[in-house]
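Chemist: here is my input; please provide its structure:
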Amino acid sequence: MLTDAYARRFSYLRLSVTEICNFRCSYCLPDGNDCDSRAGELTLSEIKRLVTAFAKLGTRKVRITGGEPSLRKDLTEIIATCKAIPGIEKVALTTNGYRLKRDALAWQQAGLDAVNVSVDSLDADTFHLVTGQDKLADILDGITHAKAIGIKQVKINTVLLKQHNALALPDFLKFVQQQAIALRFIELMRTGDNAGFYQRQHLSGASIQQQLLAQGWQLNTKANTDGPALEYSHPAYQGQIGLIMPYSKDFCADCNRLRVSSKGQLYLCLFTDSHQDLRRLLQSDNSAPLMHFLQQAVQGKAFSHQLAADYSGSTRHLAQIGG
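Modeler: Got it, this is the predicted structure:
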């Protein structure tokens, strides 16, 4: 099994398949994408070998991320490949929703179990301002479509931004009142390229948490392969509200996930200073060398990131490794 020096077991792989993104989100790529080449992205056969090794070591959930993963023409094949690997019980996707309405059915038929869609505002003008795309209506239609065709879990990710959505909790609560959907607020995280923006826009999720508790929301129990979100439910609401608060105390204590970049680099933490190249171990169907490497590598995983000390490692922006 993949277990580190602190007895944390890693059952969840976040796999980036591209650094390319077609949005210009103010907190990630305000000046557009700085990755101008698709060269070097993991091939479908390399992805199969990678996920097979992780599955043999106890990984049960794979989340496909980017950049924007739907910009890969073979995304449907990637989903199907991951889902067919023995041991993988859940395949999820994080997307900006740009192609959700068009491709959700193909993804669902390939085996996609869950999709998280980035929606940083329910106001069309604010959404356009934050993302650089006037696509809110199309993306919300895509979310409705994804639920209608039977994708088991459809969630919304919302980055908390002090100047754009700090006062929008009532609008988000109204949205989930009549829809069985989980909406998760994510604290803005400091990365290499966003220091000034972070100082202006960071908003603690604790303020949202206090409001939820005051209104009678109750914390749900986590499953073993769930991510870091604390999810809350309320009997008067069909949907749920989640909080991802990386600056909170003991955030890393129950970490269960590892990351691999679109170029085949292992990240033991989103905010690590270094990473290990797995590419040479993905050229053979023999999983043993890769499995041994992973088992040794996780022993070097630090207990916690250093975000509270204003240190974000080598991560320039979240499109680099998928957040």
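Chemist: only C-alpha atoms from now on, for both contacts and neighbour counts.
Modeler: OK.
Chemist: helix or strand right after the lengthiest strand in the chain?
Modeler: The residue-count maximum for a strand in the chain (DSSP state E) belongs to strand 153-160. Counting by DSSP states H and E, the element after strand 153-160 in chain order, helix or strand, is helix 169-177.
Chemist: the helices in the protein, which residues?
Modeler: Using DSSP state H, the helices found in the chain span residues 44-56, 75-84, 100-110, 124-131, 136-148, 169-177, 195-201, 206-214, 288-297.
Chemist: TSV please, covering those helices and showing distance to Ala223 and mean neighbour count.
Modeler: Shown next, in TSV, are the helices of the chain (distance: least, CA to CA, whole Å; neighbours: other CA atoms under 10 Å):
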stretch	distance to Ala223	mean neighbour count
helix 44-56	18	21
helix 75-84	19	20
helix 100-110	22	19
helix 124-131	32	18
helix 136-148	21	18
helix 169-177	22	15
helix 195-201	31	14
helix 206-214	20	14
helix 288-297	23	16
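Chemist: contact partners of the longest strand of the chain?
Modeler: 113-121, 143, 146-147, 166, 181-188, 201-205 (CA atoms under 8 Å, 6 or more residues apart in numbering).
Chemist: and if we set it to 7 Å?
Modeler: Outside of strand 153-160, the residues within contact range by CA atoms under 7 Å, 6 or more residues apart in numbering are 113-120, 147, 166, 181-188, 203.
Chemist: stretch 313-323 now?
Modeler: 16, 19, 28, 65-67, 191-193, 261, 270-273.
Chemist: compare with the first, here's sequence two:
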Amino acid sequence: MQSTSNILQDGYGREFHYLRLSVTDVCNFKCNYCLPDGYQKAEGSDCHSALSLDEIRKIVHAFAKLGTKKVRITGGEPSLRKDLADIIAVCKNTPGIESVALTTNGYKLPQKIESWIAAGLDRLNVSIDSLDPRMFKTITGHDRLNEILQGIEIAQQCGLKKIKINAVLLRQFNHQEFSSYLQWLKDKDFTLRFIELMQTGDNKQFFQDNHVSGECIKEQLLTQGWTRIIRSQSAGPAQEFQHSDYQGRIGLIMPYSKDFCKSCNRLRISSQGKLHLCLFGELGLPLRHLCDANDTEQLQQQIRTYVAQKEVSHYLHQGNSGLTRHLAMLGG
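Modeler: Predicted structure coming up:
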């Protein structure tokens, strides 16, 4: 039983049981809302200096000791790591970690999903920003929709039950597909999550042209008879909805909604080993240097100290996205 005195808690009483672990900031897609010009190595960074498997092991162990139960592996695009199956296994075999999830663009899904599940993967999130192959290519820069859908089918055949499909709502691109998405969901046991476009350092004009309010989608769902599902302790930020006529569920991630940060339960580690208390914070807090020691107690203590500094909210409503240039930096 986890001691309650060890549970990570900030100054506002929020507890943190969920870690988003970025294993690379490199992405091979060119999504127009994130990396329209493709991946560009940040000045002064080294794309080959991502956390090693041993560093990941020590960081996940320290967080597990502090009450973390769920680890989500993100990027960039995490499947670009050749040792991704090993990373999944390390997380899964860490005492205290109950669930290991992966967020991917699906690029290597048909070829790799079986090995990831064998390594211990419990949950899968796949980005599908359009169900129209032409629009999918327009948004992502890749004509791979059918291949990705095939990968999801393989995941189901392998017995993976917890699959979520992510779609960023874009006014000028996929917003008109909302009804098509709902029809597609009728006979599929997925959670389809619509993500509200967020402003970052690089997309101000694109944001202004394409932002769709999640609250408007929520009102539409409630009018159509969808009902809210109570979220679990380790669940992500989505508000989820169900309907008796649909096998699938809908999730809405609405960072601009009232009190969005009130239920925050997640922390982020960058691929460079920095702790980010918020996706839209001003800086990453260094932890990597503490991975050299065999004892993780000092690492745990530094995490506690940092988490106590977490602010009550992001400042997106003021147009301040912190140091987040694009979402690939931390995997959203």
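Chemist: in strands, which of the contacts of stretch 313-323 of structure 1 appear?
Modeler: Those of those lying in strands (DSSP E): 16, 65.
Chemist: quick one on the thing from earlier: what's the angle between the longest strand of structure 1 and helix 169-177?
Modeler: Per axes from the mean of the first three to the mean of the last three CA atoms, to 10 degrees, the angle that strand 153-160 of structure 1 makes with helix 169-177 is 180 degrees.
Chemist: could you tell me where strand 153-160 of structure 1 falls in structure 2?
Modeler: Counting by TM-score structural alignment, strand 153-160 of structure 1 lines up with residues 162-169 of structure 2.
Chemist: next one: the matching stretch to chain centre, how far?
Modeler: 10 Å (CA atoms, centre = their mean, to the nearest Å).
Chemist: before we move on, the earlier item: mind putting the contacts of stretch 313-323 of structure 1 in CSV, neighbour count included?
Modeler: Shown next, in CSV, are the contacts of stretch 313-323 of structure 1 (neighbours: other CA atoms under 10 Å):
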residue, neighbour count
Ser16, 29
Glu19, 26
Cys28, 25
Thr65, 27
Gly66, 28
Gly67, 29
Thr191, 23
Gly192, 14
Asp193, 16
Ser261, 24
Leu270, 21
Phe271, 22
Thr272, 18
Asp273, 13
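Chemist: what's the closest of the contacts of stretch 313-323 of structure 1 to Ser233 of structure 1?
Modeler: Within these, the smallest distance to Ser233 of structure 1 is 26.5 Å, found for Thr65 (CA to CA).
Chemist: corresponding residue for that closest one in structure 2?
Modeler: Thr65 of structure 1 maps onto Thr74 in structure 2, by TM-score structural alignment.
Chemist: check contacts around the nearest residue to that match once chain neighbours are set aside.
Modeler: By the measure of CA to CA, 6 or more residues apart in numbering, the closest residue to Thr74 of structure 2 outside its immediate chain neighbours is Ser22, 4.5 Å from it. The contact partners of Ser22 of structure 2, taken as CA under 7 Å, 6+ apart, are 73-75, 269-271, 330-331.
Chemist: how close does the alignment partner in structure 1 of Asp54 of structure 2 get to Leu282 of structure 1?
Modeler: Residue pairing (TM-score structural alignment): Asp54 of structure 2 is matched to Ser45 of structure 1. From Ser45 of structure 1 over to Leu282 of structure 1 the distance is 8 Å, taken as CA to CA, to the nearest Å.
Chemist: and Ser204 of structure 1, by the same measure?
Modeler: When Ser204 of structure 1 is compared with Leu282 of structure 1 (using CA to CA), they lie 40 Å apart.
Chemist: would a markdown table of the helices of structure 1 with distance to Gly227 of structure 1 be doable?
Modeler: What follows is the helices of structure 1, written out as a markdown table (distance: least, CA to CA, whole Å):
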| stretch | distance to Gly227 of structure 1 |
| --- | --- |
| helix 44-56 | 17 |
| helix 75-84 | 18 |
| helix 100-110 | 21 |
| helix 124-131 | 24 |
| helix 136-148 | 21 |
| helix 169-177 | 20 |
| helix 195-201 | 23 |
| helix 206-214 | 18 |
| helix 288-297 | 20 |
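Chemist: contact partners for the residue mapped onto Ala182 of structure 1 from structure 2?
Modeler: Counting by TM-score structural alignment, Ala182 of structure 1 lines up with Thr191 in structure 2. Taking CA under 7 Å, 6+ apart, we find Thr191 of structure 2 in contact with 163-165, 248-251.
Chemist: so what's Gly32 of structure 1 up against?
Modeler: Contacts for Gly32 of structure 1 (CA under 7 Å, 6+ apart) come out as Arg24.
Chemist: ok, for Val17 of structure 1, nearest residue in space, not its chain neighbours?
Modeler: That would be Ser262: by CA to CA, 6+ apart, it lies 4.4 Å from Val17 of structure 1.
Chemist: what residues are up against the one you found?
Modeler: With CA under 7 Å, 6+ apart, Ser262 of structure 1 has these contacts: 16-19, 41-42.
Chemist: how about 6 Å then?
Modeler: Ser262 of structure 1 makes contacts with 16-18, 41-42, as judged by CA atoms under 6 Å, 6 or more residues apart in numbering.
Chemist: likewise for Ala229 of structure 1?
Modeler: 242-244.
Chemist: which of those show up in structure 2 as well?
Modeler: By both residues aligned by TM-score structural alignment, their matches' CA atoms under 6 Å, those still in contact after alignment to structure 2 are 242-244.
Chemist: and of those, the nearest to Gly97 of structure 1?
Modeler: Using CA to CA, those come closest to Gly97 of structure 1 at Gly242, 19.2 Å.
Chemist: aligned to that closest one, what sits in structure 2?
Modeler: Under the alignment (TM-score structural alignment), Gly242 of structure 1 maps onto Gly251.
Chemist: now swap in Phe54 of structure 1 and tell me
Modeler: Checking TM-score structural alignment: Phe54 of structure 1 goes with Phe63.
Chemist: from Ile303 of structure 2, how far off is its match?
Modeler: Taken as CA to CA, the span from Phe63 of structure 2 to Ile303 of structure 2 is 8 Å.
Chemist: same thing with Tyr315 of structure 2?
Modeler: 23 Å.
Chemist: just His317 of structure 2 next, same as before
Modeler: Distance from His317 of structure 2 to Ile303 of structure 2, by CA to CA: 28 Å.
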